[in-house]
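>>> quick one, structure for this:
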Amino acid sequence: MSIAEKLMQMQTRIRVPKSRVNDFGNYKYRSAEDIMKALKPLEKELRVAVKISDDAVAVGANVYIRATVSLIDLEDGDSISTCALAREPATPKAKMDDSQTTGSASSYARKYALSGMFLLDDSIDPDSNNAIDSGKPCSDAQEKTILDLAVKHNVNLEKLYKQQKVKNNRPTAMQAGKILNMFKKQFGVE
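Sure, this is the predicted structure:
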């Protein structure tokens, strides 16, 4: 199995519910630690390792923490990487020292790099009545995963795209999330 096939397996099987609650903002969320915990059994089973690293990037007067997530195939050494940025605030939040501010930006960047790699969507649930489609096209990774799953499960993509009102053969990010959720439910992946 190639590294891309292993990644697809992980993307379709991982489940990381938003089980934490922010009392101040009254919303549910998942943390980077929650994602990493859910990945460990899949890493062992598929013989891959997830590596995360951070570095600081200056853009003008702003400092960003760039988190890079790499998926490494332990059988042949191939790897796939993605990254995400989080900006350190110009002024630390009350009761936070400089190291806590950097740590907070690192956690945020790591969470979104992991979410990007494993297609964990933090937007409003596409099935929600409150969902509003921004029209932003899906990521290349989402599009590739949809195509791979359609081929693997013999799904008529043209028909599916017509049902989901996909225009120009490229789903929006919201449509892609909905299609991937449908695949997860229909094909019985964990």
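>>> could you use CA atoms for every contact and neighbour count after this?
OK.
>>> list the helices and strands the helix or strand where residue 56 lies packs on?
Assigned by DSSP states H and E, residue 56 belongs to strand 48-59. Applying 3 or more CA pairs under 8 Å, 6 or more residues apart in numbering; DSSP states H and E, one finds that strand 48-59 contacts strand 62-73.
>>> before we compare anything, build this one as well:
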Amino acid sequence: MEKEKMTFSELQREMQIGKSKSVKNYSGQTSYNYRNAEQIYEHFKSLDSGWILIVSDKMHEILGRLFVESTATVSNSSEEHTAVGYSEHDQVPIFEKSGKQQMQKPQWTGAVSSYARKYALQGLFAIGENDVDDLQSENLNDTPKASKKDDKEVKAKLEKINAQFERALRAAKDKEAPIDQLTNWSKMDKSQAVKDIAMWIKENEVNK
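Below is the predicted model:
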């Protein structure tokens, strides 16, 4: 007899994993409990839930700052659910005492991506309890923090771009855009994709 597959709400309940034990940060000064994207992946795979999980990244430059946008999508034969997480790709953290970088640039890029993916996954599976931001601890990086006003502006800009992209993509689907073209737009930077979709719709209307 075939095993009964989980509903999405059941999957969310099963994904409520705790944090690992307290560890010290890179400076050795601050202890924190943590949960990362890799732990969430491993727990998901252990469930054999009947769902498929895909996480992808895109880069966005907004107000002169670079962000990683991670999109987590879980699907089965009849449903699909998506959540997005963001993390700023700032300078590599510096040890206060030695003044040396805490990791190489490729490692830092991977850490920023993992951080964005963690929040996308936590949003997707409604995993509760906020995490300590170990990547941006005051003990790790003496780079001046952006103001709350700047953060709100960046968040508003990201939300605006996402909304514009979703509207443009729906309009293209209504105009019966080819599936390969829809897929290509989904892989592009969203700001550029909105422009390309608008141009395609305009050309499509002219050619009719």
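>>> where does the TM-score land?
The TM-score (TM-score structural alignment, normalised by the length of the first structure) is 0.55; 115 aligned residues with a CA RMSD of 1.8 Å.
>>> hmm, back to that, quick check: the strand holding residue 56 of the first structure compared with the second structure, mean distance?
On superposition with the second structure, the mean distance recorded for strand 48-59 of the first structure (mean CA distance after the TM-score superposition for the first structure) is 0.7 Å.
>>> where in the second structure does that strand fall?
Under TM-score structural alignment, the match for strand 48-59 of the first structure in the second structure covers residues 51-62.
>>> okay, buried residues for that stretch please.
The neighbour-count check on stretch 51-62 of the second structure (16 or more other CA atoms under 10 Å) flags 51, 53, 55, 57, 59, 60 as buried.
>>> residue boundaries of the strands in the second structure?
Under the criterion DSSP state E, the second structure contains strands at 20-24, 31-34, 52-62, 65-75, 80-88.
>>> mind putting the ones you listed into JSON lines with distance to residue 46 of the second structure?
Listed next are the strands of the second structure as JSON lines, based on distance: least, CA to CA, whole Å:
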{"stretch": "strand 20-24", "distance to residue 46 of the second structure": "17"}
{"stretch": "strand 31-34", "distance to residue 46 of the second structure": "20"}
{"stretch": "strand 52-62", "distance to residue 46 of the second structure": "12"}
{"stretch": "strand 65-75", "distance to residue 46 of the second structure": "15"}
{"stretch": "strand 80-88", "distance to residue 46 of the second structure": "20"}
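>>> ok, which of the ones you listed comes nearest residue 197 of the second structure?
Between residue 197 of the second structure and these, the tightest spacing by CA to CA is seen for strand 52-62, at 18.2 Å.
>>> next, the angle from that closest one to strand 65-75.
Interaxial angle of strand 52-62 of the second structure relative to strand 65-75 (axes from the mean of the first three to the mean of the last three CA atoms, to 10 degrees): 160 degrees.
>>> how about the helices in the first structure?
Listed in chain order, the helices of the first structure (DSSP state H) span 3-13, 32-46, 98-117, 140-152, 157-163, 173-186.
>>> show me which helix runs longest in the second structure.
Ranked by number of residues, the top helix in the second structure under DSSP H is helix 148-174.
>>> and the strands of the second structure: which comes nearest residue 204 of the second structure?
Minimum separation from residue 204 of the second structure across the strands of the second structure (CA to CA) falls at strand 52-62, 27.9 Å.
>>> mind listing what the residue sitting nearest the centre point of the first structure touches?
Nearest to the geometric centre of the first structure sits residue 115, at 2.2 Å (CA atoms, centre = their mean). If a contact means CA atoms under 8 Å, 6 or more residues apart in numbering, then residue 115 of the first structure has 121, 122 as its contacts.
>>> pick the most buried one from the helices of the first structure.
Highest mean neighbour count among the helices of the first structure (mean count of other CA atoms under 10 Å): helix 98-117, with a mean of 20.
>>> that one maps to which residues in the second structure?
Against the second structure, helix 98-117 of the first structure falls on residues 105-124 (TM-score structural alignment).
>>> cool, and stretch 152-169 of the first structure?
Taking TM-score structural alignment as the measure, the second structure aligns no residues with stretch 152-169 of the first structure.
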